[in-house]
Each structure stands twice: as structure tokens, then as C-alpha cells.
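A.B. asks: The following block contains a protein sequence and its predicted model.
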Amino acid sequence: MAELRVALCQINSVVGDIDANTKRILSALAAAEQAGCHAAVFPELAVTGYPPEDLVLKRRFVQDSRDAVEHIAARSGSCAAVVGFVDGADGCQNAAGVAANGRLEGVYHKRELPNYGVFDERRYFLPGTGDPVLHDVAGVVVGVSICEDAWVSGGPMSLMAAAGAEVIFNLNASPYHVGKLDQRVGVLRQRVSETGCAVAYANLVGGQDELVFDGTSLMLDAGGRIIAQAPPFREHLLIAEVEVADRPELSPPPAIPQEINQVDPGLDELHEQYEALVLATRDYVHKNGFTDVGIGVSGGIDSSLVAAIATDALGADHVHGVLMPSRYSSDHSVADAEALCRNLGIDHRVIPVEPGHQAFLNMLAPSFDGLDPDLAEENVQSRIRGTLLMALSNKFGWLILTTGNKSESAVGYSTLYGDTAGAYAVIKDLWKLQVYAFARYRNQRAGRDLIPENVLVKPPSAELRPDQRDDQSLPPYEVLDPLLEAYVEGDLTLADLCGQGYDPELVSRITGLVDRAEYKRRQNPPGVRITAKAFGRDRRLPITNRYRGGD
């Protein structure tokens, strides 16, 4: 059997930065050529970044994308470059260009356009049509497909195999969520079984707004066995050799003194998710032109975890903690927040909110005269904190990270223009119980109490009134989180939940809170998605909505 040597170029593109993406592609292509590869396969829309969204409505953007591919083609050599870009030759299309020996030899247009979950490709692209176009790569008949093409049984890959393809290249921008790798491998093995072709799967890596791409590029042989796998959550050039039927025109690749067909062992689930949070945070900060972040550190579990993730993402010198105690803050909250900052090695400052709090109460006193104190007075404190953080952001150029979790966001346990004020919500897709699990995981990984033990064991509280605790307003998170997960991620109705044994009164109250908080979530900052259904791009419910789904 002869061997085809392929470089799976797992790169981190920046949406809209066509020049920088092109340079990154050319650098990887040069490395692949030097390694004696017959082909270098890049991710979906590697030239433009993914998803480009409404940028593709700009005709100049589409032309710039095509020009970049022509430039890459002109720089290509004997190693064929298979590069994703936006094409505008016949309407706007999600395309892959195949280039070698200084010219663009062909272009494939994606046929299957996903339009579910976080994907909106039918809004932007026309599907490819016509007979499959195959390419000769070092004497091997190769089909080129793009992402969703691989998820359709009897689809484009089957057509390519029927037309004579021996190996299929698949370019991807497949976003991460828990369990996604297993799904991909299962689907790819189905396509291998249907086609009898080996599959080279190149995936994008990096954070882009709410999405994070894990990479984990793969090479499967014609038996469905993973013969090479790239590490997740970092750029990597994976060189794989796959056996193909003996052909006299396939020359053996040169001997290269480096490891071929490496299979990364992967990460355990908590480590995998944590690395997704770190990468997404780093890329959001850096790709948006920031170096430093500010975090309101309260001594609670949520802000402690966010501070730890930010420190891992950016380095301690670029993370700034802000302690903003009020008249209701406990002594241990301040002490725990200070201990956390010392443990992480980040700087911190203390700005008591009491002067501003009292000033606001004095200003509001005529309007509130004769009324009992309630949520209005409580939320003033949170909004003062938001104002302080944004003032520090303006003065020092910090990007502010918010600290709300998915449980709080679900039921509206947050203050608009207060604790929701900021640019990026690091843990917005973590249920409260997951926040505790990640904090313990990070301590275990550090081999010490990086996040102080008292933060992990004390009852969670917003500390906006005397002796306040979360469980005075909400059921215990051990009860709340599974109910919310079933309603939010499982799309169950009130009747469904009651049928599963949940208390009808509890179901009515909690689902009512979720539905009424939709207007708040629409105003929250973006944050990384690590589940199959996060608030934001995945879950799009009307704000004005009276459907309850009960008997």
C-alpha cells in the first residue's frame, strides 16, 4: 500500500482579518510543504474566519476573500492547499479552493447548509450544485467537502465516492460543546462506512464571540479507525499518513524526522470544558484589542471562578480585581476576596460603595417617601458597582468580565445595568452546581486552595440586604439546576415537568421566572457557549410571550 501524507492545519482565524488569516495560512502551508506533505487542509472559511455573519453582505468583503485565495494559490507549490473562503462567483457561497503549483485548480461550494442551533448559513449562502468535482493529489483521487456535508447520509460524500474518490477532505468550523467530539467521530465513521473512503477532518480552533472551536482535527482510515488526532484548544499542524490503494503514480513521501500519525489522548470532561472557557476568554479579550480585564470580586464563588479563569487565560499581570463592599457585606467576603487575589497573584483595589449608596438613597427619598424598602433599594448597590467598573474600564482600558452563571441568568437573579454591566460573561453557560465543580477542579489542579475553602462552603448570597442568602429567594441549587436544565436545555413544558414528578407549584414559579427574565437576557453581554443549548444564539424565544405549556 502507498501512503498519502496530509497536513491538517488547525489554525485560529480572526473573523474579518483577511490579511492576517492569509499570512497564517501561508505559514502553515510552508511548514506542510517542508514536511513533505502532498496536501495541506485548512478549516472552513479559514480566510475570513467563522462565522462572518453579515460581513458577507458586503460585496467588497467577498471580493477580498476571493483575492486572498488567489494570492495563496499563487504562492502554492507541490503541496496542494485546500482552503476555506467566501466565494461570490455565483451568489455568495461557502467555498473551498484547491491550489497547487502556483494556481487555483478548482473551487468546491458547500452543498449542505446548516440552519439550526447556532448556524444561520441559509441566510447567507447559496448551496453548491452540479456533479462532484474530484482532484488529483499526488495521484490519489480526492473529494473536497465542507463541514455539514459530512453530517448527511447519502449526501455529498457518497456522491464523491461514487464518482471515484479514494480520500475525502472535510473542512470544518465545528463549535465545541460537551460531548461534541464523540458526535463527530460517530458521524465520520458512518460516512467512512458508506463511502469506503478515508477522511481527513480539519477543524477550526479559537474563540469567536459566543462560540469556541476546539480543533481536535482527525484522520480516519478507510476502516474508520482514528490514525491521527490533534490536541484540542490550541493551534497545531497535524501530519497524517493514510494508506491508499497502490497506484504507480503515487510517489512515496520523503522521510521526515518528526512524528507522524499522532493521536492526542484528549482531556477529561472537566479539563476539556475548563480549557474551552480559558481559550474563549483569551481570544475574546485579545481579538477585540484588549490586554487587561477588570472583575468585580465579591468573595463569592462566581467571581472567584471568573478571576481564576481570567488569570489562566491572560496571566496575573493582566487581571485586576475590584472589591466594592457595601453596608451589608460580611467581613469574610472582603477577607475571602483579598485572599483570592493574593492566591492568584492579581492586583486589587477596594472601593466601598457606601458613599454613593447613601447619596442615591438621599436623591430617591422624596420619590420613595412612605414606601417600605425593597428590591429597588437593593439594586441601587449593584448598579453603583456596575458604574464603578465601567469607570475603571474607561480610565484604564480594561475589558470588564461579568460573573453571572446560567442558573442566575435563567431565573433573572441579576440586576440590569448592575452585575450584568460588562463586556464578556465568562461563566454564563455554567449552572451553579457546575461553578462549584469547576472551582474544586481548579483547586485540585493547583494542588492547593487557589480559591479559598471558605468561598466553597459558605452559603451563596448577593449581600444586598442583611443576612441575605440565595435560598431565601430560590430553591436549593440541587433542586433548581436539574429543573432549569430540563426546561431550558430540554425544551420541556410545564406539563412535561409535572409529569416527571416535579412539584407543580415549584414548576409554575420557576418557569415563570425564566420566561419573565427573557428581556434581561437579551441585554446581557455575550459569553462562551459550552453546552448544546446556551442562552443566546441557541435559544431564541420571544420576549413578549404568553405560552406556558401547562394543562
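C.D. replies: Ah, there it is.

A.B. asks: can we go C-alpha only for contacts and neighbour counts from here?
C.D. replies: Fine.

A.B. asks: so the most centrally placed residue in the chain is in which element?
C.D. replies: Residue closest to the average C-alpha location in the chain (Cα atoms, centre = their mean): Val212, at 2.1 Å. Using DSSP states H and E, Val212 falls within strand 211-214.

A.B. asks: OK, contacts around the nearest residue in space to Ile427 that is not next to it in sequence?
C.D. replies: For Ile427, ignoring the flanking residues on the chain, the nearest one in space by Cα to Cα, 6 or more residues apart in numbering is Asn405 at 5.3 Å. If you count contacts by Cα atoms under 8 Å, 6 or more residues apart in numbering, Asn405 has them with Asp302, Ile427, Lys428, Asp429, Leu430, Trp431, Lys432, Val435.

A.B. asks: now do 10 Å
C.D. replies: By Cα atoms under 10 Å, 6 or more residues apart in numbering, the contact set of Asn405 is 302-303, 413-414, 425-435.

A.B. asks: Can you tell me which of the residues you listed is nearest Leu267?
C.D. replies: Among these, Gln434 lies closest to Leu267 (Cα to Cα), at 17.4 Å.

A.B. asks: That closest one should be in a helix, yeah?
C.D. replies: Yes: with DSSP: H, G, I helix; E, B strand; the rest coil as the criterion, Gln434 is assigned to a helix.

A.B. asks: And here is the other one:
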Amino acid sequence: MKGQTIMLGVSIFQINASVGDFHKNAGKLREASLRAQKEGAGLLVAPLGALAGYPVEGFARRAEFLLGQKEAFTTLTETLAVPVLFGMTPGIVLVENGKNRLVVSGEVVEISGTRFGILTQIDSLSASVSDMKLRGAEAVLVISADPFKRSRPAERLILAKKAAKELHLPILFANLVGGADEWVFDGSSFVCNRQGVCTARLSRSAEDFKTVDLTNAQELPDSSPDELGELYDALVLALHDYVYKNGFQSVQIGLSGGIDSALTAAISADALGPENVYTLMMPTRYTTDLSLTEAKRLAKNLGIHYTIRPIGALFDAYRKELAEDFEGTTWDATEENLQARIRGNLLMAYANKFGRLVIATSNKSESAAGYATLYGDTTGAFEAISDIYKTDVWALARYRNARAGRELIPESIISRAPSAELREGQKDSQSLPEYPVLDAVLRLYVEQGKPVSEIVKAGFDRCLVERIVRMTHRAEFKRRQCPIGARVSDVPFSGPIWDYPMTVKLEK
């Protein structure tokens, strides 16, 4: 029976490839092939983008980019120690016995005596595997670059287990790992045997290599769901790769004594090492003693750099310069935003002077409601938590403390009432609905696409829902000017699903 001849040893290389870094990526593939040979594998499998990086977007149309890939590929094929199946622009290539050929998703190919069905999308398993089996496939290899989003690792495994069990075929899923602009790929590659049980699993959010036996019957112990851990690690990876792949070593963050900047600092310290995280506390007369105390405590807990640079004198100078033109007006958002923009200017000054990247600290709830200052707290090259709702910011902070086994982020920061501290006694709740309510409505409207009428039926006040919807669309012009950040939700504001215009009239 054909199933008895299936290749026993297949190596999976879950590579973190950089777009355009052909020779480094090729070097990694070469070393992986030598390791596969040493471990007795008959085939090395690597994900989409293994040679050119992913996504290459417009570079796929650039002749010089494709030529660079071709040159690296030609050199690589001469040095591979075992047959290798991997992704390169524009598809999948098989290198075997000194020869190479392109492989199309859905094709069944024979490699070293075993017939493999090849796919690039794990979501197409149920529709494709039965046809592949009819065409003689003895196992299925999913060569993928499947981006991370919450619950996605578990979804993939469920899909593969179901298809493997129903069609009695082993399924290997090889996924890309790493950050690429707004994309973050979590890896989390795995193997399911023909009984539909998971027999091998690779690391999440880290480059990894493993040689597996496709006929192995021993099931891995079920691991309890760890959605917050997966999410946190994806955010760390996205920030790490954005900084380092763009040639920087360190970051500049504005600390406020609040939860958003605290979580951003923790993510940055985990991503880059605390020695590469520089923070700036920029108080005014509206900054509370608690903010000053807890920001300093946070920096000490994380081991990051901490500088206090008061901006009261700068703020007063602005007000004095504008006093004649603003005569007869009262304090409003203008004066509040001035403070935020002074802080943004100082952050950029420190970053420019010392060669750092500014990491912005706004969350998805604030971004949805437009509760942020353009060219102020939105200043930065990357936004670490831009796709994270406020309620998840709190959850992630507590998760990080639990992982550390101590209070890295002081509980007083997590539990205090959120405030921008741009005027005396200011609280976020004076301008926004309470965050648990705001986030619940946003999840229904943004993530699930529910109309106002259905959200109201779910138990929310109509006036409140309509207000949140209006705020969300009116803030579109702000979001278009904000730094990029990792897409980790079903509907990130920066993604193709959320495709609303900036200019629109919303009827009450």
C-alpha cells in the first residue's frame, strides 16, 4: 500500500526572513539543509517568503529585486544538502538532485519516493485534500505565510486535525515567523498524523527547526489555551523586527505614569532588551505625584533608562507667544493639545539626536474614538499597541506581571482611573464612555460588523451606540496619519477590511 512508503523524516525550518535580504535568508536555508541531512531527513520544508521575505508587495514588479533573488537562488541551489521545498517570489520551488522546478498550490508532487499534496493556504484544506488524495497524495504539506491574529493558532490546528482524520492523511503546516511592517507571522508550525492528532509543534513567535516523523502516532500533550501569551509574544516580535530590520537598535518612549505607556515600555524591554529602551517623563503642573512616582518605579522594575524633562516652561512660553492672538478665548482642547505636541517634539528631538525610533503608545479604543492628539501622542515610527483595545491592555499588563511572577508593571498603574492629565482633575471618562462599555460596542461594530440596531438589541443604549459610531468614523482622518502597528485583530483599522472614507456625513 502506498501509505506504507511514506517518507519518515521531514525537517521543518520556521524561518524569520527579511524582505530583500536574499543572501542572509539563503544562508539560513543552506544551514538548515545541512542540519536536515545530519538528522537524517529526506526533505526540508520552509514557508512562503523563505528566500525573498514576505510580503514583497510592489517589489514583485521590480526587475532588480527579482534579479537579486535569482542570483541568491542560483548560488543556494548548488549548496543544498537535501531536497528542499520552500517559498520564493512568486510561489513555491522544489530543489532536488541539483534541479529545480516551480510547484503550484494544489499540485501533487513526488519527492524521494513519497507523493505530497502541496498547499499554501490552510483554510483550503477541506476543499483540496480529498482531491489530492484521489490523485495519489500520501501526505499534505502546507507551505504558508499565515499572519497572526487572536485565536488563529488554535483555528489552524483544528482545521488540520479535522482534514487529517477525515481523509487519513498526515498534514504538515510550515509557517513563516517574524514581523514585516504591519504584518506579524507567529510561526506555530505543526504536524498532524493520519489519525488527526498533533505529533509535533514548533515555537510561537520565534525561529525554529524540527525534524519530524510523519508516521508518528504519539500525540503531544494538549496545552491549555494561552491567547494572551500568544498575543503578547506577537506584539514583542512585531516591535523587535520592525526596529532591527530597519537598522535601529534602540527606542524612545514617552512615559506618563499611565497603563498604555507602561505596557508599551514592557513590550519594548522584552523585544529589545531594557538597555535599549529610553523613556522620557515630561510633567507639567497637571501631572500628579502618583504619575511621577509610578513612572519612575516602572522604569526601575523594567531596568530601562528614565529621564525627567519638565515641559512647564515650554508650555508657558507657547501660551505667552499666543496670548495676543488668543485674547478673549477660554481654555479648551487647544491648550491641552499644545502639551501633547510639545511632548511629541521632544521625543522626536531625543530620537533624532541619539538615533532612536519613537514608539507611540495609543491603543485601539482611543484610536477608534479619536481620543488622541495628531502630532502629539500619536508621534512615532511604530505604535506597539495600536490594535489592542483598552480592556486588553489591562489584561496584557496583568499577564506580563504573572509571567514574571512579580509586579513589573505596578498594580497602581493598572488599577488607576485613566487620565491624559492635560488639565486639572481630568479623567478619560469625562470624554469617553467607560472603557468596558466602549470596547464592547466597538467589538460588535468594528470586529463583527454589526449594525446599530443589533448592537442596541444586545443591551446597549441607542444614543450611546450612535455616539460611538459617529466618533469612530469622524476619527478616520486621524488614524490615516498615525504610525503603523502590528495587525493582530480580525479587523485592524489599518487593514483592507476596514475601508471607510475620511469624508462622510453621518446622519443622527
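C.D. replies: Now that the structure is in, tell me what you want to look at. Everything numeric in this text was worked out from a predicted model, so none of it was measured.

A.B. asks: And the TM-score between these chains?
C.D. replies: Superposed pair, TM-score by TM-score structural alignment, normalised by the length of the second structure: 0.94. Supporting alignment: 502 aligned residues with a Cα RMSD of 2.0 Å.

A.B. asks: The residue nearest to the centre of the first structure pairs with which position in the second structure?
C.D. replies: Using TM-score structural alignment, the partner of Val212 of the first structure in the second structure is Val184.

A.B. asks: So its match is in contact with Pro147, correct?
C.D. replies: Yes: using Cα atoms under 10 Å, Val184 of the second structure is in contact with Pro147, at 5.8 Å.

A.B. asks: Can you pull the residues that touch both of those two?
C.D. replies: Overlap of the contact sets of Val184 of the second structure and Pro147 (by Cα under 10 Å, 6+ apart) consists of Leu176, Val177, Gly178, Arg487, Val488.

A.B. asks: which ones are touching the first one?
C.D. replies: What it means is Leu176 of the second structure. 13-17, 46-50, 53-54, 87, 143-147, 184-189, 205-207.

A.B. asks: ok, 8 Å please
C.D. replies: Applying Cα under 8 Å, 6+ apart, the residues contacting Leu176 of the second structure are 14-17, 46-50, 144-146, 185-187.

A.B. asks: out of these, who's nearest Gly344 of the second structure?
C.D. replies: Minimum distance to Gly344 of the second structure across these is 30.4 Å, recorded for Phe185 (Cα to Cα).

A.B. asks: Where does Phe173 of the second structure fall, secondary structure wise?
C.D. replies: strand 171-175.

A.B. asks: okay, that strand sits on what stretch of the first structure?
C.D. replies: The aligned range for strand 171-175 of the second structure is 199-203, by TM-score structural alignment.

A.B. asks: Just the residues contacting that stretch, thanks.
C.D. replies: By Cα under 8 Å, 6+ apart, stretch 199-203 of the first structure touches 6, 8-10, 41-44, 167-174, 188, 192, 213-222.

A.B. asks: what's the longest helix in the first structure?
C.D. replies: For the first structure, the helix with the greatest residue count under DSSP state H is helix 375-396.

A.B. asks: Any buried residues in that helix, and which?
C.D. replies: Of all the residues in helix 375-396 of the first structure, those buried under the rule 16 or more other Cα atoms under 10 Å are 377-390, 393.

A.B. asks: Same check on stretch 521-532 of the first structure?
C.D. replies: So, applying 16+ other Cα under 10 Å, buried residues of stretch 521-532 of the first structure: Arg521, Asn524, Pro525, Pro526, Gly527, Val528, Arg529, Ile530, Thr531, Ala532.

A.B. asks: Reformat those as a markdown table; add distance to Val144 of the first structure.
C.D. replies: Formatted as a markdown table, those follow (distance: Cα to Cα, whole Å):
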| residue | distance to Val144 of the first structure |
| --- | --- |
| Arg521 | 40 |
| Asn524 | 40 |
| Pro525 | 38 |
| Pro526 | 34 |
| Gly527 | 33 |
| Val528 | 31 |
| Arg529 | 29 |
| Ile530 | 29 |
| Thr531 | 29 |
| Ala532 | 28 |
